[in-house]
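Visitor: only geometry, no sequence info:
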């Protein structure tokens, strides 16, 4: 081959390649646009595990996109009141929130099923229902009417039954109590004589200290110790039959989420899934030491009696029957969870319960 002709052809090929690269650059830029989103949380920074899920999501998304997609988390009240986070997302004031569905049951009681309902699913069942049981699809079908899209982004595990100024020995001891309690649990509690109060986490301690409320539930030992509830209430009850495995969600403005490139949607979805798993792991790793600290400070640990649980369970079933009769959104989500729960507990009692029961006996006997 003529040497001059060879280099001329090679040069032309090089120019063609350079032209292809220059044409490709705008397409790549469109697939990975520079975006800056704001995330409002319903939780204060002092609750580092639950608020930390929001920062985990932001970090994961930024690292996965080379800094092209940044999310700035804001704590409760910094830019949006904590119990208005979802409203701000729906309105487009912010693109994203980290919050609990059941804070918004005033709009529709079906929101409660996105977080937890009394005598509902435990944490593993909650994650399984959302991930593999059709729960996430059903929830988002409902949320579409509110201009929202949600992904599970945290779970605390079974919570504690709260802090009380007096012992709760019988169901009558609940009558007349003013209690901070969220979601449908408040409605069920009202059936047994409690006056429910919905108060943001940052205001609970002051309300209990001042006597504005007589009792409060929140999360569990790790958070409750940090919030200092043991200083103003002596009795710490378990379990929170109203929150066996409550989910925390990342809420997105549905239009904003749908406008994202598909790779960004996947990155956000994976970031939320990782934060979801990490939150539960961190609570499981932290609650035991915190419980020891609480007991060392004089906290009286108490279990709700089975007679109290039975009365509350009956009140919960009555509530669900009433809501299902008049609210199709609630009925559809509730019946899906109920069917899933029946099978899940059928399986759980075979292997998991048998193994855990034996191992807990060994722990109590000091044989671990």
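Guide: Done, it's in. It should be emphasised that the depicted structure is a prediction, and the values quoted were computed from it without experimental measurement. Residues are numbered from 1 along each chain as shown.

Visitor: okay, CA-based contacts and neighbour counts for the rest of this
Guide: OK.

Visitor: Could you tell me how many residues sit around residue 10?
Guide: 12 (other Cα atoms under 10 Å).

Visitor: residues of the one helix or strand residue 347 maps to that come out buried?
Guide: Element membership of residue 347, judged by DSSP states H and E, is helix 328-348. Across helix 328-348, burial judged by 16 or more other Cα atoms under 10 Å covers 329-331, 333-334, 337, 340-341, 344.

Visitor: contact partners of that helix?
Guide: Here helix 328-348 makes contact (Cα atoms under 8 Å, 6 or more residues apart in numbering) with 109-110, 113, 120-121, 125, 129, 133, 135, 138-139, 142, 320, 323-325.

Visitor: Buried among these? Make that a PyMOL selection.
Guide: One line in PyMOL is enough to select the buried members of the contacts of helix 328-348, burial here meaning 16+ other Cα under 10 Å:
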select buried, resi 109+110+113+120+121+125+129+133+135+138+139+142+320+323+324
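
Visitor: and of the contacts of helix 328-348, the nearest to residue 351?
Guide: Nearest to residue 351 out of these is residue 125 (Cα to Cα; 14.8 Å).

Visitor: distance of that closest one from residue 137?
Guide: 16 Å (Cα to Cα, to the nearest Å).

Visitor: who's in contact with residue 245?
Guide: Taking Cα under 8 Å, 6+ apart as the test, what residue 245 contacts is 116, 121-126, 155-159.

Visitor: mind running it again at 6 Å?
Guide: Shown in contact with residue 245 (Cα atoms under 6 Å, 6 or more residues apart in numbering): 122-123, 157-158.

Visitor: what distance separates the start and the end of stretch 347-356?
Guide: End-to-end distance for stretch 347-356, by Cα to Cα: 14 Å.

Visitor: So which bits of that stretch are buried?
Guide: For stretch 347-356, using 16+ other Cα under 10 Å, no residue counts as buried.

Visitor: Just the buried residues of the strand or helix carrying residue 269, please?
Guide: Taking DSSP H and E as the definition, residue 269 sits inside helix 262-296. Residues 264, 267-281, 283, 286-287, 290-291, 294 are the ones in helix 262-296 that count as buried (16+ other Cα under 10 Å).

Visitor: go on, stretch 87-104?
Guide: Buried-residue list, stretch 87-104, by 16+ other Cα under 10 Å: 87-90, 92, 94-104.

Visitor: Stretch 144-164 now?
Guide: 146-164.

Visitor: Among these, which lie within helices?
Guide: Among those, no member falls in helices (criterion: DSSP state H).

Visitor: mind checking the end-to-end distance for stretch 171-181?
Guide: Across stretch 171-181, first to last residue, Cα to Cα, it's 17 Å.

Visitor: One more: stretch 340-357?
Guide: OK, stretch 340-357 end separation, Cα to Cα: 23 Å.

Visitor: okay, pairing it with this:
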């Protein structure tokens, strides 16, 4: 075919193709999304994770992709964000997966379960193990695709108005605890309360609850729990490393260009690392300040820990027998946890134990 003939025949298609390409770019150029958080603005660590993410998305897109972040209760209740994303009311959310165990207990594995993985192990399972793959297969039932959204590290066990001498003191105790862990608290004789972060102080102050856990010293100090409950217990055996998640509506995500999808992935990874670093850097000073205020630090009684471990393992066996979603994800999670603990036993745990006993 002669060059002039080719141009004549291909000209219209070529012009249309050339015109179409910029139109696609232009459609993406002024994209605006809304993100519903489950957390109050006062917490620059956990709520701030979504702001860090949104800022990085804007930076990486040259200001073309903007995501407005809304605190829990602004657009929808803190525990309503899964419904909001699933139904397309908002394009995405930032939350703790275990809040939604009432829909399916499997949600909790994507966040934290009692005597589960620590933060490094959770990151390894998500990024190099089957964690992200398995959780996304599960979340697809809810019209959601997930990205890691931060980790708090191991948490404290919470604030108690009265001291705990033994497991027996858990009986009848009204305890605000995050999501799924309440199932184990209930098996220990406690009365779990699932209350959003912004409402905990008032409930604790009024005596509506007897105890409450949130995350750790830095956030707990901001929320003022030491003023109304002087006994601070550790460790948070139900949250060895809470994984936060960014939930995106699958249709909204599918409509993104390849470039914007890559930006979402990069920004979530950045926000994930940033949150962990903030908690590790800020918790030590906050703990020192709390101790200086005469907060009473104490480990949970051993019989309580032993009973909690036993009941947790029994619960997981029961769930595996009746919930196919749970069994599929937990089987892989448990195998990964076993191997990780074997490895950490000879390395991380031994090193940490020695360093923490050394006089530096």
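Guide: Good, I have the coordinates. Remember, predicted model here, so these are calculated numbers, not experimental data.

Visitor: What does the TM-score come to for these two?
Guide: TM-score for the superposed chains, counting by TM-score structural alignment, normalised by the length of the second structure: 0.93, backed by 345 aligned residues with a Cα RMSD of 1.4 Å.

Visitor: one step back: just the ones of the buried residues of stretch 87-104 of the first structure in strands?
Guide: Per DSSP state E, strands hold the following members of the buried residues of stretch 87-104 of the first structure: 96-99.

Visitor: Now for these: which two are most distant?
Guide: 96 and 99, at 9.7 Å, using Cα to Cα across those.

Visitor: Out of the ones in strands among the buried residues of stretch 87-104 of the first structure, which comes closest to residue 28 of the first structure?
Guide: residue 96 (25.0 Å).

Visitor: buried stuff in the helix or strand hosting residue 15 of the second structure?
Guide: If you go by DSSP H and E, residue 15 of the second structure is part of helix 3-29. By 16+ other Cα under 10 Å, the buried positions in helix 3-29 of the second structure come out as residue 28.

Visitor: Please name every helix or strand in contact with that helix.
Guide: Helices and strands touching helix 3-29 of the second structure, by 3 or more Cα pairs under 6 Å, 6 or more residues apart in numbering; DSSP states H and E: there are none.

Visitor: Now do it against helix 258-292, angle only.
Guide: Orientation check (axes from the mean of the first three to the mean of the last three Cα atoms, to 10 degrees): helix 3-29 of the second structure against helix 258-292 gives 20 degrees.

Visitor: The next helix or strand along the chain from helix 3-29 of the second structure vs the first structure, mean deviation?
Guide: Following helix 3-29 of the second structure in sequence order, the next helix or strand is strand 31-37 (DSSP H and E). Overlaying the first structure shows strand 31-37 of the second structure at a mean distance of 0.5 Å from the equivalent residues (mean Cα distance after the TM-score superposition for the first structure).

Visitor: For the next helix or strand after strand 31-37 of the second structure, report the contacting residues that lie outside it.
Guide: Scanning forward in sequence from strand 31-37 of the second structure by DSSP H and E, the next helix or strand is helix 48-60. Identification of contacts with helix 48-60 of the second structure by Cα under 6 Å, 6+ apart yields 65-67, 267-268, 271.

Visitor: Show me what residue 138 of the first structure aligns to in the second structure.
Guide: Under the alignment (TM-score structural alignment), residue 138 of the first structure pairs with residue 134 in the second structure.

Visitor: before we move on, which element is that match in?
Guide: helix 131-139.

Visitor: For residue 282 of the first structure, see how far away the residue nearest to residue 138 of the first structure when sequence neighbours are not counted is.
Guide: The shortest distance from residue 138 of the first structure to any non-neighbouring residue, by Cα to Cα, 6 or more residues apart in numbering, is to residue 333 (6.7 Å). Using Cα to Cα, we find residue 333 of the first structure at a distance of 29 Å from residue 282 of the first structure.

Visitor: Kindly report the same for residue 309 of the first structure.
Guide: Relative to residue 282 of the first structure, residue 309 of the first structure is positioned 28 Å away (Cα to Cα).

Visitor: picking that back up, in the second structure, what residues pair with the helix holding residue 347 of the first structure?
Guide: So helix 328-348 of the first structure sits over residues 324-344 in the second structure, by TM-score structural alignment.

Visitor: before we move on, what about stretch 163-181 of the first structure?
Guide: Against the second structure, stretch 163-181 of the first structure falls on residues 159-177 (TM-score structural alignment).

Visitor: That stretch: which residues count as buried?
Guide: Buried residues in stretch 159-177 of the second structure, counted by 16+ other Cα under 10 Å: 159-161, 163-164, 167, 170, 173-177.

Visitor: just checking, residue 71 of the first structure touches residue 37?
Guide: Yes - at 4.7 Å, residue 71 of the first structure counts as touching residue 37 under the criterion of Cα atoms under 6 Å.

Visitor: Same drill for those two, tell me which one is more crowded.
Guide: Taking neighbours as other Cα under 10 Å, residue 71 of the first structure and residue 37 compare with residue 71 leading, 22 against 14.

Visitor: Just list the residues touching that one, thanks.
Guide: 36-38, 58.

Visitor: Swap in 8 Å and give it another go.
Guide: 36-39, 58, 61-62.

Visitor: Now that we have these, which of them are buried?
Guide: Buried members of the contacts of residue 71 of the first structure, counted by 16+ other Cα under 10 Å: 38-39, 58, 61-62.

Visitor: In JSON lines: the residues you listed, plus distance to residue 229 of the first structure.
Guide: Output for these, formatted as JSON lines (distance: Cα to Cα, whole Å):
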{"residue": "38", "distance to residue 229 of the first structure": "32"}
{"residue": "39", "distance to residue 229 of the first structure": "28"}
{"residue": "58", "distance to residue 229 of the first structure": "31"}
{"residue": "61", "distance to residue 229 of the first structure": "35"}
{"residue": "62", "distance to residue 229 of the first structure": "36"}
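
Visitor: Which position in the first structure pairs with residue 187 of the second structure?
Guide: Per TM-score structural alignment, residue 187 of the second structure is aligned with residue 191.

Visitor: Not counting its neighbours along the chain, what's nearest its match?
Guide: residue 315 (6.5 Å).

Visitor: any idea how far residue 100 of the first structure is from the one you found?
Guide: Distance, residue 315 of the first structure to residue 100 of the first structure, by Cα to Cα: 23 Å.

Visitor: do residue 271 of the first structure as well
Guide: Taking Cα to Cα, one finds residue 271 of the first structure at 18 Å from residue 100 of the first structure.

Visitor: can you check residue 212 of the first structure too?
Guide: Taking Cα to Cα, one finds residue 212 of the first structure at 24 Å from residue 100 of the first structure.
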